[in-house]
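In: Just the structure for this:
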Amino acid sequence: MRSEPALMTLTEVARAIAAKQLSSHEVTRACLHRIAQWQPHLNAFMAIESEPALKAATAADEELAKGDIKGPLHGVPLAHKDMYYDAGHVSTCGSLIRRDFVASTTSTALQRLKDAGTVRLGTLQMAEFAYGPTGHNAHYGAVHNPWKHGHVTGGSSSGSGAAVAARLTFAALGSDTGGSIRMPAHFCGVTGLKVTWGRVSRAGAMPLSQSLDTVGPLAQTAEDCALLLGLMAGLDPEDPTASAAPVQDYLAATKASLKGLRIGVPKSFYVDDLDADVAKALDATIATLKAEGADVVQVGLTDHRQLSAASQIVLAVEAAAFHKRWLIERPQDYGPQVLMRLQNALAVSGVTYLEALRWRGAALAAHIAATSGVDAVIAPVSPVAAPSIAESDIGAGQNAEAVIQRLTRFTRPINYLGLPSLAIPCGFSSSGLPIGMQLIGRSFDEATVLTIGAAFQRATDFHAKVPTLP
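Out: From the prediction side, this is the model:
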């Protein structure tokens, strides 16, 4: 067992608390100590709830002493992206408009984790209304990368990526509509799971784009993500889009070997225009997967540039539709970047939007056909490591929009197709910034990408690296 409780993985600390090797109170106190140290440098938390967290941890210890165990995460302290409604608590959604919004209901995903015994540490920063890929926030300030101050974390789950990387929370819920789990995982050096559309209920989570939104975790390891997914997945009467597909034993999947699995490497698009460090990390990751028993082959995908463009249309229009009333009544309360994106979407025609939606089924069928000979596809999450906050700031950087478009080009197509994708840490750039790869799976086959991710993490230690305070 590690000497500092906050440095343990989610599964490790859950087992230690259950075995009474550690108390929830001392684990929670350890997390709060790191939060106090790191928060001034990161700006990762929206709200820190120290006293309520310690009180809840003491109660969890008392329950454990009586044999009253709520679930596999009994007494584990967690914080989540500030867009998951929790009855009686403020959920700002990273916005000025909802700065004082008190939820009357609790999101299904969050409730299922609470039912498993978690302790609430507070809430985590995010891009305004989850509409930004870098971590900028005009109202609450940018979140800084734990590995290099002044660099982006990736968005919109910016606080989730930074807090997990700095070991301020053992895991955090994020959301992925165009890459908002995978990009923070890549830029911050943690593991992030974008699930199949419909795999986890979105009830009680702030919507951005109903056709693309997914709920999922960021954590240290694939095993941690498997544990969380198993707790959250499944039918929900509060969300008619939640799938009835069987919930697999995701934890068991993380114990399997790679022998017999075929992993595809795209011939184009995902391997084009990569920074040298990212290209090097991709080659090294492929070599490791081969050494672990996987058969790695090239695969020719359909034109994913078209999928990326279609995804942007769908996201923009659906986001603008959700925000229409506030755009009319409170335009001054949006940050300039989010306001510009929402207003631009109002000019997209209904025909264009419906064409983008209608093409989705055919695009998925073509992708399935192209990847029929492999179990998963490996690709970079982004062609670059984290840029600086300054160069990706729309309000200041001359080429900021081009920088942002490049960051997200490899994530958007997967949202459009509705497929699962696991982002895993795979190395570091020459300047010391993390690099991640994504394992893209088949619909409702999160188990396979978790198998591959866990096997890779047994053979490497990139996921175990911890940043140091500036």
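In: alpha carbons only for contacts and neighbour counts from here, please
Out: Will do.
In: what about Pro434, distance to Thr153?
Out: Shown here: Pro434 relative to Thr153, a distance of 10 Å by Cα to Cα, to the nearest Å.
In: so what's in contact with those two at the same time?
Out: 187-188, 386 (Cα atoms under 8 Å, 6 or more residues apart in numbering).
In: And Pro434 and Thr153? Which one has more around it.
Out: Using other Cα atoms under 10 Å as the criterion, Pro434 and Thr153 rank with Thr153 on top: 38 against 27.
In: For Leu364, identify the helix or strand it belongs to.
Out: helix 350-370 (DSSP states H and E).
In: Quick check: next helix or strand after that helix?
Out: Of the helices and strands lying after helix 350-370 in sequence (DSSP H and E), the nearest is strand 376-380.
In: Another sequence for comparison is provided below:
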Amino acid sequence: MSKSNVLEWSIEQLSKSIKEKEISPVEVLNTSLNLISAKNKELNAFITIIEEESKKAAKLAEEEIINGNYKGPLHGIPIGLKDLICTAGVKTTFGSEVFKDYIPNFDAEVVTKLKDAGAILIGKLNMHAFAYGTTGDRSFFGPVKNPHNPQKITGGSSSGSGAAVASYLCYGSVGSDTGGSIRMPASMCGIVGMKPTFGRVSKYGSIQLCPTLDHLGPMTRTVTDNALMLNALSGFDKKDSYSAYSNKEDFTEGINIGIRGKKIGIPTSFYFDIIDTEVRRVFDLVVENCRQLGAEIVPVELSGLNELLTAQQVILAAEAYTSLEKYLINTPEQIEEEVRSRAIAGMLIQASEYIQMLQIKHKAIDMHNEVFKKVDVILTPTLPMVPTNIEQRVTNSYGLQEHVRIFARLTGPSNTTGLPAISVPGGVSECGLPIGVQFIGKAFAEAELYQFAYALEQTEIYSSALSFDRIANSNLEEVME
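Out: This is a model prediction of the structure:
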């Protein structure tokens, strides 16, 4: 492999070269910083670059590896963080004016885990303000631009993470997902985004929006890279009251065993009630691709999903208001108008309504568990439509006028059940925008989801969806120099 395209390498590729001392973490970091300097003004993906600290970390990683203390596949790899993840001594803004000068004095648990794995934390990534939006164009620091088309949104709320990973500014990122905020940007930017099982990854040290729906998870360019990051991020943490005990796993183990004989459930309703024709076209091709890979396609009925989506929206509104209440009261002018109006609406939710939504949630979990007795995974589109223009709020989809909040329609239910879900590129629209598909699995079945996602990744249709040469720098060799 030529070093001239090192920024295009996967974590898997790069880690092998670093381990063999063929390339230095210092060399990789400097190349990444050069590209960020060249591209970030255009994309607006990063809010803060952790330049000096990352250079020290890269130098330390280089010395450790030379001395035979190789820590694993993330050692020396530049990784970004969504800017709601606390970093000691580094600004953590929540994409908002309220937190624009907030500097924590501690690291989030995921930061500690990444540092322990030897990763180089390169910067804090832009996001929809307070993580409360589907578009990524409502940040105090300005909208993030989609690398495939700068007129288009990247999706919220992990907008900077989607753009940075897709355009090679970093090799992976940790995002958050409350109603689809990892999977929406992953779909719109053409990358891989995993929302793990609720409790799989500690949320300690991440600024919360909705404690019972928030998840943290990895965003990468390849499925294997995603699994490598989840290896480092997962694990029980007593500091997080929502953290769940689970067996320690290597999510890359058996990732390439294929899906022949496996059963994929395709929902008979809800996921296709409101959907763009381009999304449906790509999804149908993916289903046929999975069939060609030897999987059995099984129609499944998932009843009550409209009610489950409503439950997600009500729980989110109630808990988001609680999280933001003191700022809404004390400094409302510092909360972006669209975010503020959504947050205030949560004040009107009654306790009885909230409890009813929790009952719907637990009924839906039981229903999904029954479905998983018949199939291994569920396959759906990630989003009902392709990315809209920045600032656009109403779009015409399938003959209906829809608000852009509909982007979370197909992702939100999995936040309510807490089941793992991964978005992977499925194809490209006629106008050249990525379209993702979503595999949903049983609780703590991330390894199985990676197997399905990996099988799809190896196919020709998937490869055509990942024409990154169209979106990244065409002059990466110049950046290397």
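In: just checking, what packs against the helix holding Leu364 of structure 1?
Out: Using 3 or more Cα pairs under 8 Å, 6 or more residues apart in numbering; DSSP states H and E as the contact test, the elements touching helix 350-370 of structure 1 are helix 304-329, helix 412-417.
In: Just give me the mean distance for that helix relative to structure 2.
Out: Compared with structure 2 after fitting, helix 350-370 of structure 1 has a mean deviation of 1.5 Å; criterion: mean Cα distance after the TM-score superposition for structure 1.
In: what's the host helix or strand of Leu231 of structure 1 aligned against in structure 2?
Out: Applying DSSP H and E as the criterion places Leu231 of structure 1 in helix 222-232. Using TM-score structural alignment, the residues of structure 2 aligned to helix 222-232 of structure 1 are 223-233.
In: quick one on the thing from earlier: following the helix holding Leu231 of structure 1, which helix or strand comes up?
Out: Next in line after helix 222-232 of structure 1, if elements are assigned by DSSP H and E, sits helix 250-253.
In: buried sites along that next one?
Out: Residues of helix 250-253 of structure 1 classed as buried: 250-251, 253 (neighbour count, 16 or more other Cα atoms under 10 Å).
In: how about those residues in TSV, adding distance to Leu42 of structure 1?
Out: Below are the buried residues of helix 250-253 of structure 1 laid out as TSV (distance: Cα to Cα, whole Å):
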residue	distance to Leu42 of structure 1
Tyr250	32
Leu251	32
Ala253	34
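In: Quick one: residues contacting the residue nearest to the spatial centre of structure 2.
Out: The centroid of structure 2 falls nearest to Ile182 when counting by Cα atoms, centre = their mean (2.4 Å). Contact partners of Ile182 of structure 2, counting by Cα under 8 Å, 6+ apart, are 156-158, 175-176, 193-195, 217, 219.
In: can we see that at 6 Å?
Out: Counting by Cα atoms under 6 Å, 6 or more residues apart in numbering, Ile182 of structure 2 makes contact with 158, 175-176, 193.
In: corresponding residue for it in structure 1?
Out: Matched by TM-score structural alignment, Ile182 of structure 2 corresponds to Ile181 in structure 1.
In: how close does the residue sitting furthest away from the middle of structure 1 get to Thr118 of structure 1?
Out: The C-alpha centroid of structure 1 is most remote from Lys66, which lies 35.7 Å away (Cα atoms, centre = their mean). Remark: distance between Lys66 of structure 1 and Thr118 of structure 1 (Cα to Cα) = 17 Å.
In: and what of Ser429 of structure 1?
Out: 35 Å.
In: Neighbour count for the two, which is higher?
Out: Higher neighbour count among Ser429 of structure 1 and Thr118: Thr118, with 26 against 17, using other Cα under 10 Å.
In: Give me the spatial nearest neighbour of the more buried one, chain neighbours excluded.
Out: Sequence neighbours aside, Val76 is the residue nearest to Thr118 of structure 1 in space, at 4.9 Å (criterion: Cα to Cα, 6 or more residues apart in numbering).
In: Please look at the one you found and Ala116 and confirm they touch.
Out: No. Val76 of structure 1 sits out of contact with Ala116 when judged by Cα atoms under 6 Å, with a separation of 9.3 Å.
In: Quick one: distance of stretch 68-81 of structure 2 to the chain centre.
Out: Put simply, stretch 68-81 of structure 2 sits 20 Å off its chain's centre (Cα atoms, centre = their mean, to the nearest Å).
In: What are the contacting residues of that stretch?
Out: 15, 25, 61, 117-125, 170-174.
In: Tell me which of these fall in helices.
Out: Within these, residues falling in helices by DSSP state H are 15, 25, 61.
In: Could you count how many residues lie near the first one?
Out: The local packing count at Ser15 of structure 2 equals 20, with neighbours defined by other Cα under 10 Å.
In: Quick check: Asn137 of structure 1 touching Met126?
Out: No. The pair Asn137 of structure 1 / Met126 is not scored as a contact, 7.4 Å apart, by Cα under 6 Å.
In: Could you export the contacts of Ile182 of structure 2 to CSV, including columns for secondary structure, neighbour count and distance to Val375 of structure 2?
Out: Output for the contacts of Ile182 of structure 2, formatted as CSV (DSSP: H, G, I helix; E, B strand; the rest coil; neighbours: other Cα atoms under 10 Å; distance: Cα to Cα, whole Å):
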residue, secondary structure, neighbour count, distance to Val375 of structure 2
Ser158, coil, 37, 30
Gly175, strand, 31, 29
Ser176, strand, 32, 28
Gly193, strand, 35, 22
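In: Thr459 of structure 2: which of those residues is nearest?
Out: For the contacts of Ile182 of structure 2, the minimum distance to Thr459 of structure 2 (Cα to Cα) is 18.4 Å, reached by Gly193.
In: My read is that that closest one contacts Met219, right?
Out: Yes. With contact defined as Cα under 6 Å, Gly193 of structure 2 reaches Met219; the gap is 4.5 Å.
In: measure Thr411 of structure 2 to Ser187 of structure 2 for me?
Out: Counting by Cα to Cα, the gap from Thr411 of structure 2 to Ser187 of structure 2 is 11 Å.
In: Also Leu233 of structure 2?
Out: Taken as Cα to Cα, the span from Leu233 of structure 2 to Ser187 of structure 2 is 22 Å.
In: Compare neighbour counts for those two and give me the winner.
Out: Between Leu233 of structure 2 and Ser187, Ser187 has the larger neighbour count (other Cα under 10 Å), namely 31 against 23.
In: so that one sits in a strand?
Out: No. Assessed with DSSP: H, G, I helix; E, B strand; the rest coil, Ser187 of structure 2 is helix; it does not lie in a strand.
In: secondary structure class for Cys256 of structure 1?
Out: Slight slip there: residue 256 of structure 1 is Ala, not Cys. Once three-state DSSP is applied, Ala256 of structure 1 turns out coil.
In: host element of the residue nearest to it when sequence neighbours are not counted?
Out: With sequence-adjacent residues excluded and distances taken as Cα to Cα, 6+ apart, Ala256 of structure 1 is closest to Thr451, at 6.0 Å. Taking DSSP H and E as the criterion, Thr451 of structure 1 maps to helix 446-459.
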